[in-house]
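Engineer: got a predicted structure plus its sequence, pasted below:
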Amino acid sequence: MPDVALVTGASRGIGRAIAVRLAKSGYDLALVARSEGPLRETAALVEGFGRRALTAAADITRRGDVEAVRATVLDAFGHVDVLVNNAGYASRPQPFAEWDPDDWWQVIETNLRGPALMCRALLPEMLARRGGYIININSLQGSRVSGAGSAYGVSKAGLMRLTDAVADEVRGSGVTLFDLSPGLVRTEMTSGRPDLDALPESAWSPPEAAAEKVAQLLSGRYDALHGRFVHLTDDLDDLLGRIAGDARLLRMQPPADPAPENDKTA
């Protein structure tokens, strides 16, 4: 039976790159996003590698939509081996005192409630089979003061704590979780950054690099990093070696003030 991966935010950018990379690795794909048209484009790329692709237009912040996705995917595939919570939202940065409360909360709901609902929907089936992976696409913005981007930083800090909590609960169950920061990638979401013109080309990472990191994390070689926050630039073998030497590093979070060369996350 082929492995199955579900990727949210799969209609473009990082999500599409991850879906295509997993199709190359032999996964069938469940593709979730709000817009059906772009999802079909991703599905065509997946099918080009001879893999099955199911598309589901849904709002992951709505419990009913998530439950419908779960039912549809499990009916079609029978199981989900990998959940990649990639869907995200970042509104225009502005001082907190000037922020529209509904817009601020929409960022929190997309980046935290959405992944929480998706995890809650698919985790029981993974636990019953004693196997599976959940990768939450995160950001270094969750580990430092984010200034006028407070909603995004708060949402990603919350996502870190969600990954921590669930990873601790399921430790030893066969289900493995990771936080992955993909670096700064040119996407629709990052196109509104106020510092866009000031960023050098070297600051950007291609979406395919994040997709390759996902494939590495799913190889099984790095399961000892369960619960860890991993950045695109991290050497996973080096992390394994450091953890082997000091188990206290297992749940080490990203530094509050990361080095400039690693400070690439949107």
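Structural biologist: Nice, I can see it. Residues are numbered from 1 along each chain as shown.
Engineer: going forward, measure contacts between C-alpha atoms and count neighbours the same way
Structural biologist: Will do.
Engineer: could I get the full set of helices for the protein?
Structural biologist: Ranges of helices within the chain are 13-24, 36-47, 63-77, 101-108, 114-129, 150-170, 207-217, 236-245, based on DSSP state H.
Engineer: measure how far stretch 147-164 is from the centre of its chain, please.
Structural biologist: 13 Å (Cα atoms, centre = their mean, to the nearest Å).
Engineer: for the residue lying closest to Ser146 once chain neighbours are set aside, what are its contacts?
Structural biologist: Using Cα to Cα, 6 or more residues apart in numbering and skipping the chain neighbours, the partner closest in space to Ser146 is Gly153 (5.7 Å). Gly153 sits next to Gln141, Gly142, Ser143, Arg144, Val145, Ser146 when contact means Cα atoms under 8 Å, 6 or more residues apart in numbering.
Engineer: the residue nearest to Gly142 when sequence neighbours are not counted: what's it in contact with?
Structural biologist: Counting by Cα to Cα, 6+ apart, Ala157 is the residue found nearest to Gly142 once chain neighbours are left out, at 4.0 Å. Residues near Ala157 by Cα under 8 Å, 6+ apart: Gln141, Gly142, Ser143.
Engineer: point to the residue nearest the middle of this protein.
Structural biologist: In the chain, the C-alpha nearest the mean C-alpha coordinate belongs to Ile137, at 2.3 Å (Cα atoms, centre = their mean).
Engineer: ok, and here's another one to check against it:
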Amino acid sequence: MAEAAAVPAPAPATVAFVTGASRGIGRSVALALAADGLAVGLLARDGDALAAVTAEITDAGGTAAWAVADVGDHAAVRDAVAHLHAELGVPGLLVNNAGRVDGEVPLWEADPTVWAGVVSANLLGSFHVSREVLALMVAAGGGRSVDIVSGAGARDWDVASAYTATKAGQLRLVGHVHEAGFDRGLRSFGIAPGTVRTDMTTSMALHAGRTDFTPVERTTEMIAAIARGELDDWSGRYLRVTHDSPASLAEHGSPEGQARRFGVLPWGDDDPNASETLVPARR
């Protein structure tokens, strides 16, 4: 039986759904996308804050809708996505931004309840929202998804074991969506935003007294370029806005092989984990 033809690359997004959109990076992303002319669906736990962000967008002439849900609750996510879909239509862009961080202690001192909460928000949350939204995208012919990840998920760290594990898990989901969805019109990206000044980062002892925060505009610029389809060659890969920009990625050209893919470093060319023996990338 002949294989089905690959679906063409998706059109630039006109509708975006953003989780964790009531404050911090998510709020900034929602406002920036609305300023670019996208209709934006906002999802978070704080209805009052969501209503305020929505009013900010509509007062500026944009289009937005909001829905309350804890991303760790699949039923609540399903209902929220259905509401936003009814209000705005099928999204061409999903931004999984909602997340939490655990205590800055080694694993054996971690609070199990806090640890489970971080897994629920970061990893299960990304799955729950992606499960509902990507199904809509596939049925409509494709779309793009962004997971807000972290450099802490791409390297070993001696604290916040739940945060690092879940951010690594999100990077693996980015690769999964690329491999499973590329021929169905999906493109996926993991973006590390650097250390942005937010309630979460300023609450951490690691950043006490810090003054050199990463401008959130670097993240919003990257996501806006993804929404327009300008970075599709980087689908399935890890992007870090402290070192990458739409301009630098365009200048670099298409990445090759396993570059910026999440995996195990090989021990020599004959190591069975060498990049040539991994599942080949779609692109």
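Structural biologist: Nice, thanks for sending it over. Quick caveat: nothing in here was measured; it's all calculated off a predicted structure.
Engineer: could you dump the helices of structure 1 into a markdown table and include distance to Gly183 of structure 1?
Structural biologist: Below are those laid out as a markdown table (distance: least, Cα to Cα, whole Å):
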| stretch | distance to Gly183 of structure 1 |
| --- | --- |
| helix 13-24 | 11 |
| helix 36-47 | 22 |
| helix 63-77 | 27 |
| helix 101-108 | 19 |
| helix 114-129 | 19 |
| helix 150-170 | 14 |
| helix 207-217 | 8 |
| helix 236-245 | 15 |
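Engineer: closest one to Pro194 of structure 1 among those helices?
Structural biologist: Smallest distance to Pro194 of structure 1 across these (Cα to Cα): 14.5 Å, for helix 150-170.
Engineer: show me how far that closest one is from its chain's centre.
Structural biologist: Distance of helix 150-170 of structure 1 from its chain centroid, counting by Cα atoms, centre = their mean, is 12 Å.
Engineer: what's the matching range in structure 2 for it?
Structural biologist: Mapped onto structure 2 using TM-score structural alignment, helix 150-170 of structure 1 spans residues 161-181.
Engineer: how much does the matching stretch stray from structure 1?
Structural biologist: When structure 1 is superposed, stretch 161-181 of structure 2 averages 0.6 Å from its matched positions, counting by mean Cα distance after the TM-score superposition for structure 1.
Engineer: what are the buried residues along that stretch?
Structural biologist: Of the residues in stretch 161-181 of structure 2, 161-175, 177-179, 181 count as buried by neighbour count, 16 or more other Cα atoms under 10 Å.
Engineer: ok, now stretch 125-138 of structure 1?
Structural biologist: Judged by neighbour count using 16+ other Cα under 10 Å, the buried positions of stretch 125-138 of structure 1 are Glu125, Met126, Gly131, Gly132, Tyr133, Ile134, Ile135, Asn136, Ile137, Asn138.
Engineer: the fourth one matches what in structure 2?
Structural biologist: Counting by TM-score structural alignment, Gly132 of structure 1 corresponds to Gly143 in structure 2.
Engineer: dump the contacts of Gly153 of structure 1 into JSON lines; add neighbour count and distance to Val80 of structure 1 as well.
Structural biologist: Output for these, formatted as JSON lines (neighbours: other Cα atoms under 10 Å; distance: Cα to Cα, whole Å):
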{"residue": "Gln141", "neighbour count": "24", "distance to Val80 of structure 1": "29"}
{"residue": "Gly142", "neighbour count": "23", "distance to Val80 of structure 1": "28"}
{"residue": "Ser143", "neighbour count": "19", "distance to Val80 of structure 1": "30"}
{"residue": "Arg144", "neighbour count": "15", "distance to Val80 of structure 1": "34"}
{"residue": "Val145", "neighbour count": "13", "distance to Val80 of structure 1": "36"}
{"residue": "Ser146", "neighbour count": "15", "distance to Val80 of structure 1": "35"}
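Engineer: strands - which of those residues land there?
Structural biologist: Judged by DSSP state E, strands contain none of those.
Engineer: as TSV, these with distance to Gly48 of structure 1 would be great.
Structural biologist: Converted to TSV, the contacts of Gly153 of structure 1 look like this (distance: Cα to Cα, whole Å):
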residue	distance to Gly48 of structure 1
Gln141	36
Gly142	36
Ser143	39
Arg144	41
Val145	43
Ser146	40
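Engineer: tell me the one of these nearest Pro207 of structure 1?
Structural biologist: Nearest to Pro207 of structure 1 among the contacts of Gly153 of structure 1 is Gln141, at 18.2 Å by Cα to Cα.
Engineer: isn't the closest one right up against Tyr152?
Structural biologist: Yes: counting by Cα atoms under 8 Å, Tyr152 is a contact partner of Gln141 of structure 1 at 7.3 Å.
Engineer: could you find the closest non-adjacent residue to whatever residue of structure 1 lines up with Ala52 of structure 2?
Structural biologist: Taking TM-score structural alignment, the alignment pairs Ala52 of structure 2 with Glu41 from structure 1. Using Cα to Cα, 6+ apart and skipping the chain neighbours, the partner closest in space to Glu41 of structure 1 is Ser11 (7.5 Å).
Engineer: give the closest residue to the counterpart of Gly190 of structure 2 in structure 1 in space, chain neighbours not counted.
Structural biologist: Aligning on TM-score structural alignment places Gly190 of structure 2 opposite Asp179 in structure 1. Closest residue to Asp179 of structure 1 apart from its sequence neighbours, by Cα to Cα, 6+ apart: Phe229 at 4.5 Å.
Engineer: any idea how far Gly194 of structure 2 is from Ile148 of structure 2?
Structural biologist: In this structure, Gly194 of structure 2 and Ile148 of structure 2 are 10 Å apart, going by Cα to Cα, to the nearest Å.
Engineer: what is in contact with those two at once?
Structural biologist: What both Gly194 of structure 2 and Ile148 touch, as defined by Cα under 8 Å, 6+ apart, is an empty set.
Engineer: need the residues that contact stretch 241-251 of structure 1.
Structural biologist: Residues outside stretch 241-251 of structure 1 that contact it (Cα under 8 Å, 6+ apart): Leu225, His226, Gly227, Arg228, Phe229.
Engineer: and it, end to end?
Structural biologist: End-to-end distance for stretch 241-251 of structure 1: 14 Å, by Cα to Cα.
Engineer: now that stretch: how far from the chain's centre is it?
Structural biologist: The chain centroid and the centroid of stretch 241-251 of structure 1 are separated by 24 Å under Cα atoms, centre = their mean.
Engineer: buried set for that stretch?
Structural biologist: Across stretch 241-251 of structure 1, burial judged by 16+ other Cα under 10 Å covers Ile243, Leu250.
Engineer: stretch 190-203 of structure 1 too?
Structural biologist: Thr190.
Engineer: one more: stretch 60-68 of structure 1?
Structural biologist: Quick answer for stretch 60-68 of structure 1 (16+ other Cα under 10 Å): Ile60, Thr61, Asp65, Val66, Glu67.
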